[in-house]
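Student: my questions are about this predicted structure, shown below with the sequence.
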Amino acid sequence: MNRHDGKFLLLTPEYPPDKGGVAEYLYSLVQHFPGEVRIARGPFFWKWFWPQWLCGVFTAWRVVREARPHMVWISHILPMGYIALAIKCFTRTPYVVFTHGLDVCLPEESKWKRWWMRYILKHAVLIAANSEFTAGILHTHGVQEKRIHILYPGGQMFEDAAQSGRAPTPTLIEKLRGKKIILSVGRLISRKGQLRALAALALFLKDNQDVHYVIIGDGSEAEAITRLIKEKKIKSSVTLLRSVQNSELSLWYSVATLFLLPTVSHAPDVEGFGLVFVEAGLHGVPVIGGKGAGVDEVVRDGVNGLLIDGESEDTILGAVTRLLSDGSLRRRLGGQGRTRAQTVFNVKENVAQFADRIYTLLPPPPFHRSPEDAIRQALVSVIIPAYNHKKELLHTLDTLRAQTYGSLEIIVVDDGSKDDTQAALAEEHNKWQNRRSFKYIRTEHEGAPAARNAGIKNARGTLVIFWDADITAEPEMIEKMVYTLKENPSAAFVYSSFYFGWKKFMCGPFDAERLKQTNYITTTSLLRREFFPGFDQSLARFQDWDVWLTIAERGGTGVWIPEALFRVKPRGGAGMSVWLPSFVYDFSLLTNWKRVKDYQEARARVMTKHHLV
C-alpha cells in the first residue's frame, strides 16, 4: 500500500486540548504521520455500569463501521486494550498499542490485569514504546524485540518558537528580566519532585534575590507547594502557574537559565520518558533530572544536563548552584541539548521511520487484473469432501460453475453419506461443459482429512484447492488466486480473507513466526501440488494448521489476497459452525469445558509434532 493511502483510527481518552505528555505525544504523531488518521476520543466509559469500558466497544464499533480503517491505534493498554480486542474479534481489524512506562507498570499490581495486559500485547500487530526503558519492561512480559518499535516523543511543536528569537512580552516575564530563572514544568505530583525542589531551594532563594523559581503545572501537590511558599516567606522568589498555553510555555523555556525536574521512580509509579527535558533541550536550556527509569535516556549526565538523586535535597541544591555559577558549563550543556533534541528526538524523522514499519504491516492493494492480462490455464483440481450435505453441496457446485476461471476439475468425495447425496449428484455430469471435468468418489466414512487425501490421489491438476460443501464464492475467486500464484512464482500457496456468516476473517500476510503461534490460514487455499504434504489423518483437529506448518518447515511460503473471496454458511454440527473467539480457549476458568479441553489437547499435539513446545 502506498504511503498516504492508509486509513487509521486512533482511540484515545487523552488528546489536545487535554494537557500532558501522552496527549502531546499522540498529537505530534498524528501531525507528522503520512496517512489519514481519524481521532476518536470517546465516550469510552460508563459511569454507573460495569465494565465501564464496554461503552467504548459500542463507540469504537460505530466509528470503525463508518471509517473502515486499515488499522486501529490505542494509547493505553488498559482499559483501551479491551476495546481493541473486541473490535479485532468482530471486524478483524489489526491494532497497535502505544505504551509508556506507567502504562506497563500499573497492571503489575493485579494478577488479573497482568494476564489481560499480556494477552492484549500478544494479539497486537505492533507495540510502540516511548523509550528503551518501556521496551525493557515489555520484554519481561514476553514481548519479542521484533514486535516492538521505539518511537520517542519529541518537542517539535516548540521548535519554531524556540528558533524564532522573538522577545517575550508577557508582563510577568518582563518583570523578571535580568534574573536567573529556574524552570520546572510538569504535573505537580510526588514523582515529578517540584515540592522537594522547592524545599531544597527555599533558603537559597531567600539569600539570592537575583534568582527566581518558576513552577508550571497543576496536580495533587499544588496546595502543598502554595503552603510551603507561604511558610518559607519566599513569595517574591517563586511563581506558581497552574495553567499555561503552549505559546506562553515556549516563552518561559526561552528565558530560563536552567530546567529542573528531580524525578524519582518507584514501581509502579515511574517516569517512563520525560518529554519536558526534550522541550527544554530544543530551547538550548541545560537540564537537571532525577536519574532512573526513562529519564536516563533523555538526560545524559555531562552531555545535555546533570543526573542527580531526585530524593536528596542536598544533591538538588548542589546541582542548581553548580549550573548557576558556571556560565560556560550551561552554554555547553544547553548547546548539546539542542543538538540532541533536534536529532535523536526529531519527531518528524522518528514518525517517518514508524510509518515505514506500519505500512509494511498493512495488506497489499486489492487484486486488479487488466483486460490484457492472459491467465495461463493451468488445471485446478477442486476437491470437495462431503458428508450428509446434499443441499449445501448442490449450492456450492452452482458457485463453482459460475467461476470465471475455465480450467477446473471438480472432485466430490462422498465420505459415506447416509442421505441421498449420491443420487443427487447423478445428474451433475450433464451440467458441466466439456472444458471442465467432474468426478464423484464414494468412500467409507473416515472424516474430512481422509476424504481430502482420497481426492488428491485422483486429481490431475498441477494446482489444488480444498473446497467445503458450505462455501459460496465470488465468481473471480479461483482466477484471482491463480493469477496471484503466477505473479509470485516462489510461493507454495495463496489464501484470502473470508466471511463465516457475518464475521469477517482477515487472515493477514504470511508470517512463519506467527504461524507457529496460531493458525490464521484457511483450508480453502490454492496450492501448488508439489508442495502439498498430505493431511495427517491421526489428527482430530488442526489438520490444516499441520499442513501449513509442514510446508513452512520445508521452506514454502504463502501469499495473502486481502479480499474476502468466499463465505462459509454456518450450519449445525461440528466445524466452524460452532466457532468461538480464540481468547475463550485461553481462558483458564473454562479449561474443564469439553470443547475447550479438546481444542487445547489437539493444539498441544500439533505443537509437539512440530517442536513448538
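Tutor: Sure, I can see it.
Student: please make it C-alpha for all contacts and neighbour counts, starting now.
Tutor: OK.
Student: list the contacts of residue 206.
Tutor: Residue 206 makes contacts with 234, 237, as judged by CA atoms under 8 Å, 6 or more residues apart in numbering.
Student: cool, and the one 3 residues further on?
Tutor: Residues touching residue 209, when contacts are defined by CA under 8 Å, 6+ apart, comprise residue 237.
Student: that one belongs to a helix?
Tutor: No. Assigned with DSSP: H, G, I helix; E, B strand; the rest coil, residue 209 falls outside any helix and is coil.
Student: how near is it to residue 259?
Tutor: 18 Å (CA to CA, to the nearest Å).
Student: doesn't residue 607 fall inside a helix?
Tutor: Yes. Under three-state DSSP, residue 607 sits within a helix.
Student: tally of neighbours for it?
Tutor: 18 (other CA atoms under 10 Å).
Student: gap between it and residue 66?
Tutor: Residue 607 is 40 Å from residue 66, by CA to CA.
Student: what about residue 37, which SS state?
Tutor: strand.
Student: surely it and residue 11 touch.
Tutor: No. Here residue 37 lies out of contact with residue 11, judged by CA atoms under 8 Å, at a distance of 10.3 Å.
Student: in terms of neighbours, single out the busier of these two.
Tutor: The neighbour count for residue 37 versus residue 11, taken as other CA under 10 Å, is higher for residue 11 (26 against 20).
Student: what packs against the longest strand along the chain?
Tutor: Assignment by DSSP state E gives strand 558-568 as the longest strand of the chain. Using 3 or more CA pairs under 8 Å, 6 or more residues apart in numbering; DSSP states H and E, the elements in contact with strand 558-568 are strand 471-473, helix 477-487, strand 493-500.
Student: and here is the other one:
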Amino acid sequence: MIAIATQCLAPDVGGIETLLTGLADELAANGRAIEVFADRIHRDGADELVRSYPIHRFGLFRPTRRWLKRRAIAARGPTRFVGAFADSWKSVAAIPADLAPIAAFAHGNEIPQDARGGKAERVRTAFKRVATVIAISQFTAEAVRRIVGENGPRIVVVNPPLSRQATAGPAALSAIATRIAGRGPVLSTLSRLEPRKGVDMVIGALPQLRERFPRIVYLVAGAGDDLPRLRALAAERGVAGQVEFLGALPDDQAKAALFERSQVFAMPTRRVGASVEGFGIAYAEAAWRGVPSLAGSEGGASDAVIDGRTGLLCRGDDPQAVLAGLTTLLADESLRERLGGAARQRAREELTWERALPHYLAAIGL
C-alpha cells in the first residue's frame, strides 16, 4: 500500500492538482494499492472524484489538516504502507515519522531562492526526512540543491507527464468558434490569471500585431485576481475587441477545443517577486495537439518548451522580446508547422506516464 499526502487534488484546478491526481490514477491503474489523504475541495460546486481507491479529505486550518492526516495515516499501523508521496515539502509533516521511504515533489514557487532565513530552514528540515526529492524541472532541482546542499536527499528531475487528453466534441468546438467568430490568427493562453503568466505582455503586443494581422484574436482562458486589471489594460490599449476572456473552462473538452483552434499558445512567463514558473503543464498540453508555444525564459518553462525545437523562449519581462517572438511565430506558417510537429512528437513520446511512473516508483524504492 502506498500513501499520498497532498494539499492539491482534482477537482481543484492547477498543475500540481493535475500531477497528483494523475499519479494516484496511474498507480491504481498499474495495480498498486493506494490511499490518498488530501485537503478539502476548494472549488465551489465541484463533486468529489469517483475512483477505485479511497480518498480521505481534511478541512480546518493548515496545521490542523496536517495533524489530522498524520493521525489518520498512523492509525493504519506501521506496516500498512511501503512508502509515501508528498505533493511538496509542506506535506511531509502529514506523514508519520515511522513511515519510510518518502518521496516529495518540488515544483518551484514553494522553494525559496535564498538559502538563508526561516522558510529555507523549514524546507531543509522537511527534506531531511525524505529519501528522494522529485523536481519537475532542472530549474527547480537547482533551487532545491541550493537549499539542501550536497549532503541532502537524492534529487531527480522528472518532467510532469500528461494524462490521457480529451477529444473536443462538437459542442465544445462550436462554443470556441462562436468566440473566434471567423477571425484569425488565434493566440491563446490557459492559466490562472496572475501577473507572472504574461497575459498583460501579450495584450500589450496586440496593437502592433493587429497592424500586420488585422483579424487577430486572443483567447484568454482561466480565472484569477488579475482579471480586472487585464480587462482594463485591453481597453486602455484599444484591443478589447481582440481579447476574449473565456473564464475558467468547464471541462477537458473545452480545453481541447481551445488548443485545437489555436495557432500559437502564448504564455511568456516572468518572475514577479518570489513567484516563478516551475514548469508549465499547459505548454505540454498545447504541444500534445501540435500547437507551438511562446514561453518565458525565466524559471522552468525551458524544460516544457525547447527553444527552437518545440516553440520559442523570450524574456517575459521585455515587451519587445514578447512582440518579436509572437511576430515570428505568427508570420511563418512553415515554422509553426515544424515546431508544432516536434512539440506533438515530444509530448506524445516523452511526456508520458509510461516513461514517468517507473521513476516515481523508484523514488520510494519500488
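Tutor: That came through, no problem. It should be emphasised that the depicted structure is a prediction, and the values quoted were computed from it without experimental measurement.
Student: TSV for the helices and strands packed on strand 558-568 of structure 1, including distance to residue 223 of structure 1 and mean neighbour count?
Tutor: Formatted as TSV, these follow (distance: least, CA to CA, whole Å; neighbours: other CA atoms under 10 Å):
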stretch	distance to residue 223 of structure 1	mean neighbour count
strand 471-473	68	21
helix 477-487	67	19
strand 493-500	58	23
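Student: tell me which of the ones you listed sits nearest to residue 423 of structure 1.
Tutor: strand 471-473 (21.0 Å; CA to CA).
Student: quick one: list the elements packing against that closest one.
Tutor: helix 390-401, strand 558-568.
Student: hang on, the earlier thing: so after the longest strand of structure 1, what's the next helix or strand?
Tutor: For strand 558-568 of structure 1, the following helix or strand on the C-terminal side (DSSP states H and E) is helix 582-586.
Student: translate residue 303 of structure 2 into the numbering of structure 1.
Tutor: The equivalent of residue 303 of structure 2 in structure 1 is residue 297 (alignment by TM-score structural alignment).
Student: helix or strand: which one has that match?
Tutor: Using DSSP H and E, residue 297 of structure 1 falls in helix 295-298.
Student: what distance separates that helix from the middle of the whole chain?
Tutor: 25 Å (CA atoms, centre = their mean, to the nearest Å).
Student: ok, average deviation of it from structure 2?
Tutor: By mean CA distance after the TM-score superposition for structure 1, the fitted helix 295-298 of structure 1 averages 1.5 Å away from its aligned residues in structure 2.
Student: pull the residues that contact that helix.
Tutor: Contacts for helix 295-298 of structure 1 (CA under 8 Å, 6+ apart): 131, 132, 271, 272, 273, 274, 277, 278, 289, 307.
Student: so which of the residues you listed are in strands?
Tutor: Among the contacts of helix 295-298 of structure 1, the members falling in strands (DSSP E) are 289, 307.
Student: mind checking which of the contacts of helix 295-298 of structure 1 are buried?
Tutor: Among the contacts of helix 295-298 of structure 1, those buried by neighbour count (16 or more other CA atoms under 10 Å) are 131, 132, 271, 272, 273, 274, 277, 278, 289, 307.
Student: which one in structure 2 is aligned with the third one?
Tutor: Alignment of residue 271 of structure 1 against structure 2 is given by TM-score structural alignment, with residue 277 as its counterpart.
Student: in this structure that match contacts residue 109, no?
Tutor: Yes. Taking CA under 8 Å as the definition, residue 277 of structure 2 is a contact partner of residue 109 at 7.2 Å.
Student: for residue 88 of structure 1, see how far away the most centrally placed residue in structure 1 is.
Tutor: Closest to where the C-alpha atoms of structure 1 average out (CA atoms, centre = their mean) is residue 96, at 1.5 Å. Separation of residue 96 of structure 1 from residue 88 of structure 1 (CA to CA): 11 Å.
Student: show me the contacts for residue 194 of structure 2.
Tutor: Applying CA under 8 Å, 6+ apart, the residues near residue 194 of structure 2 are 224, 225, 226.
Student: repeat for residue 186 of structure 2
Tutor: 180, 216, 217, 218, 219, 261, 262, 263, 264.
Student: kindly recompute the last result at 6 Å.
Tutor: 217, 218, 262, 263 (CA atoms under 6 Å, 6 or more residues apart in numbering).
Student: confirm residue 67 of structure 2 sits in a helix?
Tutor: Yes. Per three-state DSSP, residue 67 of structure 2 lies within a helix segment.
Student: could you pull out the strands in the stretch 251-366 of structure 2 for me?
Tutor: 264-267, 293-296, 311-314 (DSSP state E, counting those that start in this stretch).
Student: highest average neighbour count across those?
Tutor: strand 293-296 (a mean of 30; mean count of other CA atoms under 10 Å).
Student: how far apart are that strand and its match in structure 1?
Tutor: Mean for strand 293-296 of structure 2 is 0.7 Å (mean CA distance after the TM-score superposition for structure 1).
Student: which residues sit against that strand?
Tutor: 264-270, 311-316.
Student: could you do stretch 94-108 of structure 1 as well?
Tutor: 71-75, 88, 113-114, 124-130, 134, 268-270, 272.
Student: got a quick PyMOL command for the buried subset of those residues?
Tutor: Selection of buried members from those for PyMOL, criterion 16+ other CA under 10 Å:
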select buried, resi 71+72+73+74+75+88+113+114+124+125+126+127+128+129+130+134+270+272
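Student: of the contacts of stretch 94-108 of structure 1, which belong to strands?
Tutor: Among the contacts of stretch 94-108 of structure 1, the members falling in strands (DSSP E) are 71, 72, 73, 74, 126, 127, 128, 129.
Student: quick one: which two of the residues you listed are the most distant?
Tutor: Longest span within these, CA to CA: 71 and 129, 17.6 Å.
Student: one step back: in helices only, show me the buried ones among the contacts of helix 295-298 of structure 1.
Tutor: 132, 277, 278 (DSSP state H).
Student: list just the nearest of the residues you listed to residue 359 of structure 1.
Tutor: residue 132 (22.7 Å).
Student: that closest one maps to what in structure 2?
Tutor: Match for residue 132 of structure 1 (TM-score structural alignment): residue 138.
Student: the spatially closest residue to residue 169 of structure 2 that is not a sequence neighbour: how many residues sit nearby?
Tutor: Of all residues not flanking residue 169 of structure 2 in the chain, residue 253 sits nearest, at 6.5 Å (CA to CA, 6 or more residues apart in numbering). When neighbours are counted by other CA under 10 Å, residue 253 of structure 2 registers 18.
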